[in-house]
Structure formats: structure tokens, C-alpha cells
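In: Need coordinates for the below:
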Amino acid sequence: MAMLTDTLTLIFKRDLLKLKAELSLYNHEENLWLVDNNISNATGNLCLHLLGNLNTYIGAVLGHTGYVRNRPEEFSRRNVPRVALLNELDRTIQMIDAVLPSITEAQLSDEYPDQVFDYKMTTEYFLVHLATHLNYHLGQVNYHRRLLDIDLHV
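Out: Modelled structure (predicted):
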């Protein structure tokens, strides 16, 4: 029987690969950073946010990778080259592959080591939360691309 970590590893990798595909589908790289009146987070910033989120809560906390997050910068940085984002996504996939399979059943049922919300939760609960958080923002990226990846040079 597969452990939850096996399933979550597949889901995280699937969705991170889909995020890479979404970034690659933009016709104009500069459109990764567009916002408008109704869409306040650019795809580039959502990508930086997801990288920070996963590298913090899975990499640093559970995998002891030493990653240090700068959350405000995830939403303030602009014009990071697409290739740099894609490379960071590759490194995050490698981190997922290294960390999640090492999580034991006992660790899954233990309380998550950091208090993230105003309530305690198991590691299992929080990992499922992180997977749904990734998927939520992946949907936003898809809509952002389809709505705002317009030809600026008309």
C-alpha cells in the first residue's frame, strides 16, 4: 500500500510540472508580470510565492534544507527571467523528490513542527493543505495567462 507521501510526491510534481508548462505557454515573457484591476497577482509573483511556500514548509521545516524565505519579496519582485523561474521550479521538484519520501507514517501523524495557522495540525493535514494551495494558485496562473497574455505590440 502506498503511503500518503508517495501520493503527495506525485501530486506536487504533477502540479509543479504543470506550472512550468503554464510559464512556457506565455507568448510574451513580459506578460508574466502583468496585473490589472481585477487580477492583482502576476503569474511571476504567484510562482515566486509557491516556490517560497514549498521550499519553506517542506524543504526547510521537514527537510532541513536551510532555505530562508523572504515572503514580502515573493509579491514585490518583478521581471525575474522566465528561465530563472523554470530553473527554480526544477530545483523545487528535486527537493520534493528528496524530502517527501523520507517522511515516515509517524511523522505524518505528528503535529507539524511549526505553527503556521492559529491552530495545531498534523503534518499530514498540512501537506494536504500545501498541495491544495499549489493547485489553487495553479488555476489562477492558468486564468492569468488566458486573460492577460495579449500581444502588447499591436
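
In: C-alpha from now on. contacts and neighbour counts both.
Out: Will do.

In: Figure out how far stretch 68-83 is from the centre of its chain.
Out: Computed by Cα atoms, centre = their mean, to the nearest Å, the separation of stretch 68-83 from the middle of its chain amounts to 12 Å.

In: who touches that stretch?
Out: Outside stretch 68-83, the residues that touch it by Cα atoms under 8 Å, 6 or more residues apart in numbering are 23-24, 29-30, 33, 41, 44-46, 48-49, 52-53, 55-56, 60.

In: Could you also give me the structure for this second sequence? I'd like to compare it with the first:
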Amino acid sequence: MLKTLKTLFARDLGRLRREIELYQTESNLWAIDQQIANSTGNLCLHLVGNLNTYIGAVLGKTGYIRHRELEFSLRDVPRDELLRKIDETMAVVQTSLNQISEEQLPDEYPMLVFDEPTTTEFLLVHLTTHLTYHLGQINYHRRLLDRKLF
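Out: From the prediction side, this is the model:
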């Protein structure tokens, strides 16, 4: 299971990186329109914060401190900085997952995230689906809005 999780996180963080690179106009990373409340830039910051918290800080003991409100309020972070944050998150995720064993996956996750305790395995699978969910939003945002001029 850990090998699968590492593969999925690496694959989808790589896809996130590629989506950010594909924007033809850098300012469109921050575009919102009508009912789309979260820009790609903010979703990218949110994913980085999420993974650095629940994998890096909790499992990898990195000392990362999350500022969730900034994930949605910061604007116009340069593309190169977003890409750097993704690359750093890729390394943190892999290093942190290397610190746990298959035998620890059924253990209770050390932090209460939902209404009731979950296993580490459940939380890690949830994080892969959370990443993929927002990755789909980002892909759609890019294809829909990157062609418009705001």
C-alpha cells in the first residue's frame, strides 16, 4: 500500500506541476469568474498546505506550520514560486512516507481530522483523493479560463 500511495502522490503532484506550467498567461493562475471562487493559484497553495500538514508535519515531523487562511487569500504568487512549493512538497511527501511502515497503516492517525478517529491508511487514501479532486478542478479551470482575457 505504501508503494501505491507514494506512486500516486508523485504522479499527481507531477500533474499539478504540469498544470501550473501549462497556463499560457501567468496571471490566469489567479483568475476567478462567475461561480468559480477558487483560483488555480489558491488551490495549489491549499494542496501544498494540506500535504505538508497531514503528511509532512504529522507523519514526517517536519515542523511545518500551516496558515490555511492564506492558502485562499494570497494572490499573485509567481508561477516559479508555486512550482518550487510543489517540488518541495513532493520531496516532503516521499521522505515522510519513507519514515512509516506498512504495519503502521492500520494504526490510528495521530491527529483528529474528521469527526471521529481514522486509521493512517484511511487518511492517506483520503489525501490522494483530495489531491485528485482539486487537480481535476485545476485542469478544468485552465482549459476553461486560460483562453479568456480578464
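
In: ok, back up a step: just the contacts of stretch 68-83 of structure 1: which are in helices?
Out: Secondary structure assignment by DSSP state H places 23-24, 44-46, 48-49, 52-53 of the contacts of stretch 68-83 of structure 1 in helices.

In: just to revisit the earlier point, just the buried members of the contacts of stretch 68-83 of structure 1?
Out: 23, 29-30, 33, 41, 44-46, 48-49, 52-53, 55-56, 60 (16 or more other Cα atoms under 10 Å).

In: Closest one to Lys13 of structure 1 out of those, please.
Out: Of all those, Lys13 of structure 1 sits closest to Asn55, with 13.4 Å by Cα to Cα.

In: For that closest one, what is the corresponding residue in structure 2?
Out: Mapped onto structure 2 by TM-score structural alignment, Asn55 of structure 1 lines up with Asn52.

In: which residues in structure 2 does stretch 91-105 of structure 1 align to?
Out: Going by TM-score structural alignment: stretch 91-105 of structure 1 matches residues 88-102.

In: thought Leu54 of structure 1 was touching Thr132?
Out: No - when contacts are counted by Cα atoms under 8 Å, Leu54 of structure 1 is not listed as touching Thr132 (11.9 Å).

In: mean offset of the longest helix belonging to structure 1 relative to structure 2 (after superposition)
Out: The longest helix of structure 1 (DSSP H) is helix 123-148. Compared with structure 2 after the fit, helix 123-148 of structure 1 shows a mean deviation of 0.3 Å (mean Cα distance after the TM-score superposition for structure 1).

In: okay, that helix sits on what stretch of structure 2?
Out: Residue span in structure 2 matched to helix 123-148 of structure 1, by TM-score structural alignment: 120-145.

In: can you pull the contacts of the most centrally placed residue in structure 2?
Out: Among the residues of structure 2, the one closest to the centroid is Leu47, at 2.3 Å (Cα atoms, centre = their mean). Leu47 of structure 2 sits next to 131, 134 when contact means Cα under 8 Å, 6+ apart.

In: how far away is it from Tyr133 of structure 2?
Out: Per Cα to Cα, to the nearest Å, Leu47 of structure 2 is found 10 Å from Tyr133 of structure 2.

In: mind listing what Pro117 of structure 2 touches?
Out: Residues in contact with Pro117 of structure 2 (Cα under 8 Å, 6+ apart) are 108-109, 111.
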